[in-house]
Structure formats: structure tokens, C-alpha cells
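In: Predicted model and sequence follow; I will ask about them next.
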Amino acid sequence: MDLDDFSLDPSVAHLNHGSFGAVPNQVGERQEELRREVERNPDVFFATVLDRIAKARNEVAAFLGGEPEGMAFVANVTEGVAIALNSVPLAPGDQILITDHTYGAVEIAARRSAERAGAEVVRVTLPGQADGEWSGEEVAEVFLGAVTPRTKVAVFDHITSPTARLLPVGRLVDGFRALGVVTIVDGAHAPGMLDLDLSELGADFWTGNLHKWAFAPRPSGVLAVAPAWRERVEPLIVSFYQGDGFPRSVEFQGTGDYTAWLAAPYGLRLFGELGAHAVRGHNNGLVARGQEILAEIAGLAPWRADPELSMRVLRLPHGVAETTPRAEALSAEIFRKLGCRAGIRAWPGAGLVRLSAQLYNREEDYRRLATGLGGILGG
């Protein structure tokens, strides 16, 4: 597959796949067929859609190594985390642990849940602030060490969004379980990028996006719930099928657009036909080369990388993009002047450039960004 197999603008160097993904044309065409089917006979479609969602969910669960009865489709991880937090009762004085790498919308959801209950959010600083240099054991020691008798919930990433680091998720889930802490894992980037076995992981709540790295249309995510919590899941919106319990109570929202969920298995099948190992190998190797190119040409400092990930990070010069407004302004300038889309993230002291790689990318995309970025930063 290459750029012609996607609907992306060929004049742009798309180096930010991790933010919104990109839908292969053949998967998008399947979703359009489903939309036409809805309009031909809406009454029949909505009368049968729950069974079709369940069938699609079976296929997704097999892909993720989870149980279909313990998994629900959601729009995205932001919704999945919000449902999980809504389902865990909090009391005044309870604590929710997050990290300084937590995705912004997830942190907002945690703080809102805490505020409603009179609880507290504790933001734990992980090691490696300057260059992402840490070991999994160091991360586990710091994060688990923040637990107090008041800690009720720990919310953490499978793969961090702003910094593209793989956290020791299995170690953290086991450690928090032993301490009696509920785990909510933000797995936004994990489906497709990693070979997953959610049943073995055993988190209380795990949520991931299928539209980032698994070729599914947007918006399509999943929320996997451990058996002990399934009867206690509280959807954000009351459903006609509330009495049926999880997962139907979460999935059915009346006349919603379910075509992304129904087309998601076609993305997973395409991923399998291309070969998961081959796709991941291409992406991981290319993004590593992209990081080298930006370090060599633009003089940026590379962060520690996890070789099994399709994203890499470099640090911008001191004082550049260290706040969200400045990061957004730099991102807009890069697009306007260079025709490149990269993930520019605010970080204390100096912002970060997050690169992604997908089958439509080539080495010259990274050279284009690196060559032009030097001029922008110099100016």
C-alpha cells in the first residue's frame, strides 16, 4: 500500500498519523456502502443493528485478545475513560492517580470526576523529563510508590500520547491490583501498533482506538471491562437498552451513526491481509529513520525510543513551543510554510516534535520537514 490507497492530500507530508489515523480507501468505501444501506431502509437497518454490532464486536475482540461480552464499542478513548470513571464510585477524600504524560482530555475527565465527588487528582511526575530516559521498573517504582490509603483509581497510558513511550502496563496493572487500586488504561495507540492480549492483561478498564493504527473509520474505539465491573458500568447517556446491561447499554444510542463500528472489521481484515508483522516492521523502521533525519538535519535532540512503536519524539530548542498556544502556533506555521503535518506538543522548558509513520510515508517526507524546520526555528 502507498499514498494512492488513501484519500490523503498528496501535496502534504502527513507525519501525524498518531493523532487521527487515515482510512484506507477500500475501508472507507465499505463505510459508504453501509451509509447508503441505512438511507435505503432506515427502519430495517436500526431494527437489526444491535445484532450486527455484536457480530462486529466479536471480530474486534478476537483481534484484541478480549472477551466479546466484556467489550463495548465507543466513539473513542475519551468516551471510554469517561465511562470508566463514571462507573467507579468515589467518596470525598479519595484520590485518582494520573501521570504528567496523561493525555489532556483524559486528565480533564479525571479532574471532573474528582471534583464531583470531592476527591483529589494526584499528578505523578515520571522519570526522564529531559529525554524520556527511563526503565519500566523505574516508572513502576515511581507510580506505584505514589499510592496512599486514599488512592482509589489509577489512570495511565499503554503508550503515552505526547511522548510516544511504552509504559510497563502489565507490571502496573498487577501492582495496583495488589494494592487494591482500580486501573483504567488509556490504550489509544495500542490497537494495531501492538500485539495485544487484553484478557491476559487483566485491567479493570482498558480502552483503545481502532481508527489510529488499525485502519478503521473514525470514530471507532472499544472499552474492555473486567468481569467484576461489567454489571456496574454506568453509561454517560441513558439507553433504551439500559436494562440489558453492558455492553448494549453503552453501545446503543438511538439513531446514531454506527457505520464506523460496522466497517471496523474490514480495517482489521485488511491489516491482517497485509501482515501485521510487515506493517509494524515498515512503520517502526521508517519512523526511526525519520527521527535520525530530524536529528541530523534540524539538529533536534532525540528522545529515548521504544523500538516496537511507530512513533518517535525529538525535543525542540529551549523556549520553543513550551506552552500549548505556542505549540499550536508552530504547528500551523510548519503546515503553512512547509506543507507538513507533525505532532507538536507542549512540554516544560521546550516542546516536542512527535513523528509517526504509516504505509503511505516515505523517507523524503521526513527530509522535507527537517530541511524546512531548521529555517523556521532559526527565524
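Out: Perfect, I can see it now.
In: contacts, neighbours, all on C-alpha from now
Out: Will do.
In: what's the spacing between the closest residue to Glu251 other than its chain neighbours and Ala224?
Out: In this structure, Glu251 finds its nearest non-sequential neighbour in Phe73, 5.9 Å apart by C-alpha to C-alpha, 6 or more residues apart in numbering. Distance of Phe73 to Ala224, given as C-alpha to C-alpha, to the nearest Å: 9 Å.
In: residue contacts, the residue nearest to Glu251?
Out: Contacts for Phe73 (C-alpha atoms under 8 Å, 6 or more residues apart in numbering) come out as 57, 220-223, 247, 250-251, 261.
In: how about a cut-off of 10 Å?
Out: By C-alpha atoms under 10 Å, 6 or more residues apart in numbering, the contact set of Phe73 is 53-54, 56-57, 60, 80, 207-210, 219-224, 247-248, 250-252, 258, 261.
In: what residues are shared contacts of Phe73 and Ala224?
Out: 80, 207-208, 247.
In: the helices in the stretch 151-300 of the chain, which residues?
Out: For the stretch 151-300 of the chain, the helices defined by DSSP state H, counting those that start in this stretch cover 169-178, 198-201, 248-251, 259-274, 276-298.
In: Could you look over those helices and pick the most buried one?
Out: When those are scored by mean count of other C-alpha atoms under 10 Å, the highest mean neighbour count falls to helix 248-251 (a mean of 23).
In: Please state the offset of it from the chain centre?
Out: Relative to the chain's own centre, helix 248-251 is displaced by 21 Å; criterion: C-alpha atoms, centre = their mean, to the nearest Å.
In: circling back to that earlier point, in strands, which of the contacts of Phe73 appear?
Out: Those of the contacts of Phe73 mapping onto strands are 207-209, 221-224, per DSSP state E.
In: Among those residues, which pair sits farthest apart?
Out: The most widely separated members of those, counting by C-alpha to C-alpha, are Asn209 and Ala224 (11.6 Å).
In: what's the overlap in contacts for these two?
Out: Both Asn209 and Ala224 are contacted by 73, 80, under the criterion C-alpha under 10 Å, 6+ apart.
In: And for Ile237, the neighbour number?
Out: Using other C-alpha atoms under 10 Å, Ile237 has 12 neighbouring residues.
In: Excluding sequence neighbours, find me the nearest residue to Glu138.
Out: Once flanking residues are discounted, Glu138 sits nearest to Pro127: 7.3 Å by C-alpha to C-alpha, 6+ apart.
In: In this model Leu167 seems to touch the one you found, though I could be wrong.
Out: No - counting by C-alpha atoms under 10 Å, Pro127 stays clear of Leu167, with 11.8 Å between them.
In: more neighbours, these two?
Out: A side-by-side neighbour count of Pro127 and Leu167, using other C-alpha under 10 Å, places Leu167 first with 19 against 16.
In: The more buried one: what's its closest spatial neighbour, skipping adjacent residues?
Out: With C-alpha to C-alpha, 6+ apart as the criterion, Leu167 has its nearest non-adjacent residue at 5.7 Å, and that residue is His158.
In: also this one, for the comparison:
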Amino acid sequence: MITDVEILNEFAHHEPGVARINNGSFGSCPASIIAAQKQWQLLFLRQPDEFYFNHLQPGLLSSRRVVQALINASDVDEVSLVDNATTAAAIVLQKVSWAFSEGVYSRGDAVIMLHYAYSAVKKSIQAYVSRTGGHVIEVPLPFPVSSNHEIIDEFRKALSLGKSDGRRVRLAVIDHITSMPSVVIPVKELTKICREEGVDQVFVDAAHAIGNVDVDVQDIGADFYTSNLHKWYFCPPSVAFLHCRKSPVSDDMHHPVVSSEYGKGLALESAWIGARDYSSQLVVPQVIDFIKRFEGGIEGIQRRNHEKVVEMGKMLAESWGTCLGSPPEMSSSMVMVGLPGCLRIFSDEDALKLRRHLRHNHRIEVPIYCKAPRDVELGREWSNLVTGYARISRQVYNVTDDYYRFRDVINRLVDDGFHCGMLS
């Protein structure tokens, strides 16, 4: 099994002295995988023709087979490798856009997404769906949240709204783990509801899922499922997979970048989009070897990360007199922790300024989320009004001192009378 010293060596390229508790945004790639990536890059640079004709496609197929096993896909042809989950969303939404443009879907038919969908996916829905006549409905999710039932109830209400006035709900976009605020969504249950209510297609945006929670695409039952391999699965940026369940719809899915492979299936189209660096996609088998060095493999890593981040989240909340944003069973390797109300985080700009202050002045990297106060709350004491949450992550390279540093810095800011209004 890998030792603590070996883990430190694998991530020695991290900037020293930074409490890096934000694995969720960009992930982190170990040194041994960076070395494997460099070998693939050199193989291409030494003799590009040899690489393209004899190494690229077999290498990508090996990576796709690894992903197939990881997610329990029924066929390797259902798995395509793409740059990131945003690219996967573009592929799915492009197909929806064509259906509106070609009259397969009627103007005003609905697409449903969660209110906390990732901003790039929201923009993609605007670009591909709204412009071609689709009606977009956002599911308003509660936060803080205490149970899956709250999410399921709001989702059912949105489906009813989507089906009103004779509309059809053509697509539901469901996050497996929302980004900000971070909450594990009951995707299997919501997919089942979509089937019962006649929703045409279900797309699960699981950007944070693989390596973070268990993924079984056959059990979830969605039509499309995507996840980044560079966030929680130790791959270098950027690489993701898109799983398309076999159907007449998936047979006509295409990569937005059209190459000479157009028409040969999405997996092959995605495997050649011109001369580019494919090394991130090619090292997936080597990542498996890295993960096997840990007790329990990826399941053991996930379990330990989850248990530790919940423990640290509770420690922070107790120290600050706040609370977690969701119960532990609705958290992954990321937890939302309420920040003291006296910090006066009243806008997204305040949250960004505080995050920048923590980075530049205290060498702590952590995202801050603002839950804007309602008008009726503004009269309450600042110290009792939790309007900001920190999203803390835990990955194998983190140590307990990272979170203690964060705790102590926030406590010092509070003791000094600091608030976000002081930041320019």
C-alpha cells in the first residue's frame, strides 16, 4: 500500500504552504501520472504519423474499456472520451437543438434543469435550446437542504409545470453532485420519476461524480451521463467521458467539431478531432495502477475522503457556531460549511472578494458560496445570519492542518471585527 511519504512525493509539485481544500474545481494529478502523460506526448512528437496510425486509436480504446468497467456500461461503444463535461453537454444539447429546428419537437416544449446547474451548462441550454424555441424550466432547490424528499418534491412540481398547457418535457438535465452549493442529488429516483412522467430524455451532468461517489449507469438508467476524470479520478486536465445508452437517438449523436470521422459513431468522432494533445485521455489505464496502490482502491479513497471531510466540516461548523449545508449522506468528498454571519457575505461579489482575500493574504484556497439574505432577514443580528458557505474538499493529499488553518484564520477575522464590506 502507498505510504504517507509516497503520497507527499506524488503531489510535491503543489505550491508549498497553501491549504489547498478545493480539489473540486480542478482536481489534482499525481507525479507518476504526469510522467506517464509526458511519455505519450513524446511518443507523438517523435513520430506523429506512427503515433496516429498505430498508437492513438488502440490507446483510446483501452481507456474507454477502463471507463466502461468503472461505470458498468453495457458496451464500450456507449462510451466516448471528450475534453470535459461541458463538451458532453454541448453534444447532448446540440441534438436537442436539431430536434427543435427540424420540427421533431414543437416550439414551447420544455427542458428542465436544476436551479443549481453549473453555469456553463445553463449557458449551453440558453444557446442550444432557448434560441431554437424550447421552454426552459428551472427546478428551485432548497438550500440548506435536509433530505432527498425536499429535492424530489420540487422536481415533481417542475415536471407538472413543464407539462402544463399541452407541452411535452423533452429533456431533463439533472446534476449528480451540484457544484455550488455542493449537494448529492438522488439521480436514480429523479430519473425514475422522469420515466413515469413521460420525459423523452434524461441527461445526468455528473462532473464531480467519478472517483467521488459510486457510479453505475445501468442502475441510474439515464440516457446520457457524463463525468470529468480530471476532478476526482486523478487524470491530468482535461478528460471526461460521455455515456450514451444505445437507442435510435444516441446513434445520431455527433461531436460539435466535425472531422473526417463524422458518421462513424460518436466514440470515433470524439477520438479524432484533429491534431491535438490526446495524452490526458490516454493515461486512464495508468491512473488505475495509481489507484490500486491505495487500500480498497477507489472505493476506499471515496469512503475515507467522505468521512474525513464530514469530520472537518463538523469541526469548522462547531468552531464558528454555524451548520453544514446538508446532512452527511447528501455530501460527497465536498461539504458546505456555514461561515459566521458577521462576515457579511451578502452577494456573489462579496463571496469572490473573501475567497481572493483568503488566497492572497492567508494562502487558503477554498470556494465561497453566497446565499443572499431575504428582505425579512436583513434586520437580524449579523452574527446569527448565515449567508455564506465554504465548500471544503478532501482528497488524498490533504492533511488535517489544512482545515485547522482555515478555522483559525476565520476566527481571527471575526475577532478583529473584519467583514466583506472592508474589501475593495
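Out: That came in fine, so what should we check first? Since the structure is predicted, the reported quantities are computational estimates derived from the model, not experimental observations.
In: Give me the TM-score for this pair.
Out: Overlay of the two chains. TM-score (TM-score structural alignment, normalised by the length of the first structure): 0.94; 376 aligned residues with a C-alpha RMSD of 1.8 Å.
In: and the residue nearest to Glu138 of the first structure, how far is that from Arg111 of the first structure?
Out: Using C-alpha to C-alpha, we find Pro127 of the first structure at a distance of 23 Å from Arg111 of the first structure.
In: counterpart of Arg367 of the first structure in the second structure?
Out: Correspondence of Arg367 of the first structure to the second structure, assessed by TM-score structural alignment: Tyr404.
In: same question, Glu273 of the first structure
Out: Under the alignment (TM-score structural alignment), Glu273 of the first structure maps onto Arg293 of the second structure.
In: re earlier: give the helix, strand or coil label for the residue nearest to Glu251 of the first structure.
Out: Classification of Phe73 of the first structure by DSSP: H, G, I helix; E, B strand; the rest coil places it in strand.
In: Run through the residues that contact the residue mapped onto the residue nearest to Leu167 of the first structure from the second structure.
Out: In the second structure, His158 of the first structure lines up with His176, judged by TM-score structural alignment. Contacts for His176 of the second structure (C-alpha under 10 Å, 6+ apart) come out as 182-188, 204-209, 213, 215, 225-227.
In: Ser160 of the second structure now?
Out: With C-alpha under 10 Å, 6+ apart, Ser160 of the second structure has these contacts: 154, 169, 197.
In: do the same with Arg303 of the second structure
Out: 212-213, 296, 332-333.
In: ok, now with 8 Å
Out: For Arg303 of the second structure, no contacting residues are found, by C-alpha under 8 Å, 6+ apart.
In: could you dump the helices of the stretch 151-300 of the first structure to CSV with distance to Ile237 of the first structure?
Out: Converted to CSV, these look like this (distance: least, C-alpha to C-alpha, whole Å):
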stretch, distance to Ile237 of the first structure
helix 169-178, 28
helix 198-201, 26
helix 248-251, 8
helix 259-274, 18
helix 276-298, 36
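In: among the ones you listed, which is nearest Ala13 of the first structure?
Out: Nearest to Ala13 of the first structure among these is helix 276-298 (12.3 Å), distances taken as C-alpha to C-alpha.
In: Just after that closest one, pick out the following helix or strand.
Out: Next along the chain after helix 276-298 of the first structure, taking DSSP states H and E as the criterion, comes strand 301-302.
In: So which bit of the second structure is that next one matched to?
Out: Using TM-score structural alignment, strand 301-302 of the first structure lines up with residues 323-324 of the second structure.
In: now swap in stretch 33-45 of the first structure and tell me
Out: Alignment of stretch 33-45 of the first structure against the second structure: residues 39-51, by TM-score structural alignment.
In: how far is the matching stretch from where the chain is centred?
Out: Its chain's C-alpha centre and that of stretch 39-51 of the second structure lie 31 Å apart, by C-alpha atoms, centre = their mean.
In: List of residues touching that stretch?
Out: Identification of contacts with stretch 39-51 of the second structure by C-alpha under 8 Å, 6+ apart yields 52, 277, 279, 282.
In: which residues touch the residue nearest to Arg167 of the second structure when sequence neighbours are not counted?
Out: Nearest residue to Arg167 of the second structure, sequence neighbours excluded (C-alpha to C-alpha, 6+ apart): Asp109, at 5.0 Å. Asp109 of the second structure makes contacts with 133-135, 162, 167-170, as judged by C-alpha under 8 Å, 6+ apart.
In: Mark which of these are part of strands, please.
Out: Residues of the contacts of Asp109 of the second structure located in strands (DSSP E): 135, 169-170.
In: and which of those is nearest to Gly27 of the second structure?
Out: Within these, proximity to Gly27 of the second structure (C-alpha to C-alpha) peaks at Arg170, which comes in at 33.0 Å.
In: wouldn't the closest one be in contact with Ala110 here?
Out: Yes - using C-alpha atoms under 8 Å, Arg170 of the second structure is in contact with Ala110, at 5.9 Å.
In: And the two? Which one has more around it.
Out: Taking other C-alpha under 10 Å, Arg170 of the second structure and Ala110 do not tie; Ala110 has more neighbours (27 against 23).
In: can you pull the buried residues of the match of stretch 33-45 of the first structure?
Out: Within stretch 39-51 of the second structure, the residues scored as buried using 16 or more other C-alpha atoms under 10 Å are 40-41, 43-44, 48, 51.
In: quick one: contacts for Asn22 of the second structure?
Out: 365-367, 391-394.
In: Can I get those residues in CSV including distance to Glu349 of the second structure, neighbour count and secondary structure?
Out: Listed next are the contacts of Asn22 of the second structure as CSV, based on distance: C-alpha to C-alpha, whole Å; neighbours: other C-alpha atoms under 10 Å; DSSP: H, G, I helix; E, B strand; the rest coil:
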residue, distance to Glu349 of the second structure, neighbour count, secondary structure
Glu365, 17, 21, strand
Val366, 15, 23, coil
Pro367, 12, 23, coil
Arg391, 16, 24, strand
Ile392, 19, 26, strand
Ser393, 22, 28, strand
Arg394, 25, 29, coil
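In: Which member of these is positioned nearest Ser247 of the second structure?
Out: Nearest to Ser247 of the second structure among these is Ser393, at 37.0 Å by C-alpha to C-alpha.
In: Map the closest one onto the first structure.
Out: In the first structure, Ser393 of the second structure lands on Ser356 (TM-score structural alignment).
In: Who are the contact partners of that match?
Out: By C-alpha under 8 Å, 6+ apart, the contact set of Ser356 of the first structure is 15-18, 283, 287, 310-312, 342.
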